[in-house]
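In: Just a sequence and a predicted model for now, questions to come.
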Amino acid sequence: MSGALYVVSTPIGNLEDITQRALRVLADVEVVAAEDTRRSGQLLDALGIRARLVSCHDHNEGERSTQLVAQMQAGASVALISDAGTPLVSDPGFRLVRACQQAGVPVVPVPGASAVLAALAVAGLPTDRFLFEGFLPNKGSVRDEALRNILANRATSVLFEAPHRLLSLLESIEAAGAGEREITLCRELTKRFETVIRDSVTGLRQRVANDPDQQRGEVVLVLAGAPPEAAGDAELIPLAKLLLEELPASRAARILAAYSGRKRQEVYEWLGRL
């Protein structure tokens, strides 16, 4: 157990999801590096583990990595955990892992619970290929661009969203012309009020709007991939933007329809959403 970093998955809700290996590692290491020491302290107390906790989050990871690597080079063992689930999945830790690798310190995965994989397992959507997007940008053109890229991808997409922005995200997907796309809401996975709802984007938006309880807790969305014709939109976007800079939308639509083999009216409506 000496001189290594253990990347340890912890439960996303149900404490019974901790692995026997994770329990042993957390009990044996000299230091546990945690995103939020108060929250992780409560988890370790519930598991009956006494450990020396240090913070490792977005604001101190660079400095903390230097300190922890020095300790590991001196023979200490360190476990890295996040607030819940698998570290580095939309959580800090990348800099620490890379610093260990650059210093020749072994990095050992201790796998376990993951909200991404749990949601995929119950979503009822294809999982042979999937795109993990995490949290989208909060607003503006960057968010719009990220959403367009997701909707153009043929793979199933997994997204995290804050509960108070869930309805707004569903409205944005619907407004982008994907209201009939299948989507699964996975809320509070492994917890008391776990909810899994599969519907169309429009249907889910209506259900969420009518049930405030669905706008609470931890949220994972699993969105069906684009049909073949929609997936081709991503390739047309650069050309479409160039044409719109020089031509009215009607003429740009005529050119793009001839180029892509799509119906002119369909292309015209698509241009209106760019």
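Out: Nice, thanks for sending it over.
In: CA only for contacts and neighbour counts going forward, please
Out: Fine.
In: mind checking how far L96 is from T66?
Out: Separation of L96 from T66 (Cα to Cα, to the nearest Å): 8 Å.
In: Between these two, tell me which one has more neighbours.
Out: With other Cα atoms under 10 Å as the criterion, L96 and T66 differ in neighbour count, and L96 comes out ahead with 24 against 15.
In: Give me the buried positions along stretch 132-152.
Out: By neighbour count, with 16 or more other Cα atoms under 10 Å as the criterion, the buried positions of stretch 132-152 are F132, G134, L136, D144, L147, R148, I150, L151, A152.
In: Just give the nearest non-adjacent residue to the last one, would you?
Out: When you say that, I think you mean A152. Once flanking residues are discounted, A152 sits nearest to A231: 4.3 Å by Cα to Cα, 6 or more residues apart in numbering.
In: before we move on, the earlier item: quick one: which of the buried residues of stretch 132-152 is nearest N14?
Out: Nearest to N14 among the buried residues of stretch 132-152: G134, at 21.6 Å, using Cα to Cα.
In: which element is that closest one on?
Out: With secondary structure defined by DSSP states H and E, G134 is part of strand 130-135.
In: Alongside the first one, take a look at this:
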Amino acid sequence: MTEMHSGLLTIIATPIGNLEDLSPRAGQAIAGASLILVEDRRHAQRLFQHLGVQPKTMALHEHNERALAPQIAQRIAAGEQIALLSDAGMPLISDPGFPLLALLREQQLPVTIIPGPNAAVAALSLSGLPSDRFSFEGFLPAKAGARRARLAVLQSESRTMIFYEAPHRIVATITDMAELWGRNRPAALCRELTKIYEECIRDSLGGLLERLSQQPDKVRGEMTLILGGAPEQDPGEQEADRWLAPLLEELPLTQAVRIAEAQSGMAHRLLYRRALALTSGREPA
């Protein structure tokens, strides 16, 4: 009888601020692993010191994860117990790890998970916005044009949306959202979750911009932005928006409407009305 390998990858959620949020099972798994995959060794060291362990580590990040995945898979196949951590929260959620997981799945190697802290879900719970249906959008593109194009695609999204954003881009991102979707869209900006200066500001997009301009000290720390979904639309309006959104990012309104009408066969009056709604408050293309 052939003996099966006992190798395993364990995905472990780590604290997003307060180290006491690490579960006992997560601590045991970290202490017992033969290798810990981390984003940043220096960042992980704080957690290891808290646990009183000094495990062997390997840096795994967006610049090397594809190259290292075969090597890691080979070690798991050989019987090693390996753990995957991100700097904070749940690995693979806007963090490295997907190429490795895809390869392990392809090779039918075992993977398990120890769940725990996650900034997106924590912020959603704090936000006071509907949480029965939501969409996690992660980080938006850093460049303004690409960011606005992504937001335009989400114009008709009726679910509550969750975004991560860097402090130095948060004002620009909220400004784009307010221009595209209106200043009255309900939102919540959560920062420093589980830390001493934890804060969740519940307001409209316009209200958030006013607060951030008046209190620039709020523009710091890890940020999660929760945004109320768009009002439910008529299916015809949703279809019109899907045709128009990418065109309006590149073309004047009348030209975008003309092309959308020719390609979709939809009524000119509907397309023109939705184009006006989509571009309300924006600079002309």
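Out: In hand now; what should we look at? All values reported here derive from a predicted model rather than from experimental measurement.
In: if we can go back for a sec, overlap of the contact sets of L96 and T66 of the first structure?
Out: Shared contacts of L96 of the first structure and T66, defined by Cα atoms under 8 Å, 6 or more residues apart in numbering, are not found at any residue.
In: Give me the distance between the strand holding G134 of the first structure and the centre of its chain.
Out: 5 Å (Cα atoms, centre = their mean, to the nearest Å).
In: next one: stretch 204-219 of the first structure
Out: Counting by Cα atoms, centre = their mean, stretch 204-219 of the first structure is centred 19 Å from the centre of its parent chain.
In: What lies in contact with it?
Out: Taking Cα under 8 Å, 6+ apart as the criterion, the residues outside stretch 204-219 of the first structure that touch it are 160-164, 166-167, 170-171, 183, 185-189, 197-198.
In: OK, contacts around the most centrally placed residue in the second structure?
Out: Among the residues of the second structure, the one closest to the centroid is G138, at 1.7 Å (Cα atoms, centre = their mean). With contact set as Cα under 8 Å, 6+ apart, G138 of the second structure has these partners: I93, S94, I162, F163, Y164, E165.
In: which among these end up buried?
Out: Here the buried ones among the contacts of G138 of the second structure, as counted with 16+ other Cα under 10 Å, turn out to be I162, F163, Y164, E165.
In: What about those, which are in strands?
Out: If you go by DSSP state E, these have I162, F163, Y164, E165 in strands.
In: Mind putting these into TSV with distance to Q49 of the second structure?
Out: Formatted as TSV, the entries for these read as follows, by distance: Cα to Cα, whole Å:
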residue	distance to Q49 of the second structure
I162	32
F163	31
Y164	28
E165	29
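In: before we move on, the earlier item: can you tell me the residue that sits opposite the residue nearest to the centre of the second structure in the first structure?
Out: With TM-score structural alignment as the criterion, G138 of the second structure lines up with G134 in the first structure.
In: ok, that match to N149 of the first structure distance?
Out: G134 of the first structure sits 14 Å away from N149 of the first structure, taking Cα to Cα as the criterion.
In: How about R216 of the first structure?
Out: When Cα to Cα is applied, the distance between R216 of the first structure and N149 of the first structure equals 27 Å.
In: hmm, back to that, tally up the residues packed near the residue nearest to A152 of the first structure, please.
Out: Should you count by other Cα under 10 Å, A231 of the first structure turns out to have 18 residues around it.
In: which residues touch it?
Out: Under the criterion of Cα under 8 Å, 6+ apart, the neighbours of A231 of the first structure are L151, A152, N153, R154.
In: Could you check which residue of the second structure pairs with the third one?
Out: The reference is to N153 of the first structure. Superposed on the second structure with TM-score structural alignment, N153 of the first structure falls opposite E157.
In: quick one, what contacts its match?
Out: Contacts were defined as Cα under 8 Å, 6+ apart; by that measure E157 of the second structure touches G229, A230.
In: where's it relative to R133 of the second structure, distance?
Out: E157 of the second structure sits 11 Å away from R133 of the second structure, taking Cα to Cα as the criterion.
In: and the host helix or strand of Q42 of the first structure, which stretch of the second structure?
Out: If you go by DSSP H and E, Q42 of the first structure is part of helix 37-47. Helix 37-47 of the first structure corresponds to residues 41-51 in the second structure, going by TM-score structural alignment.
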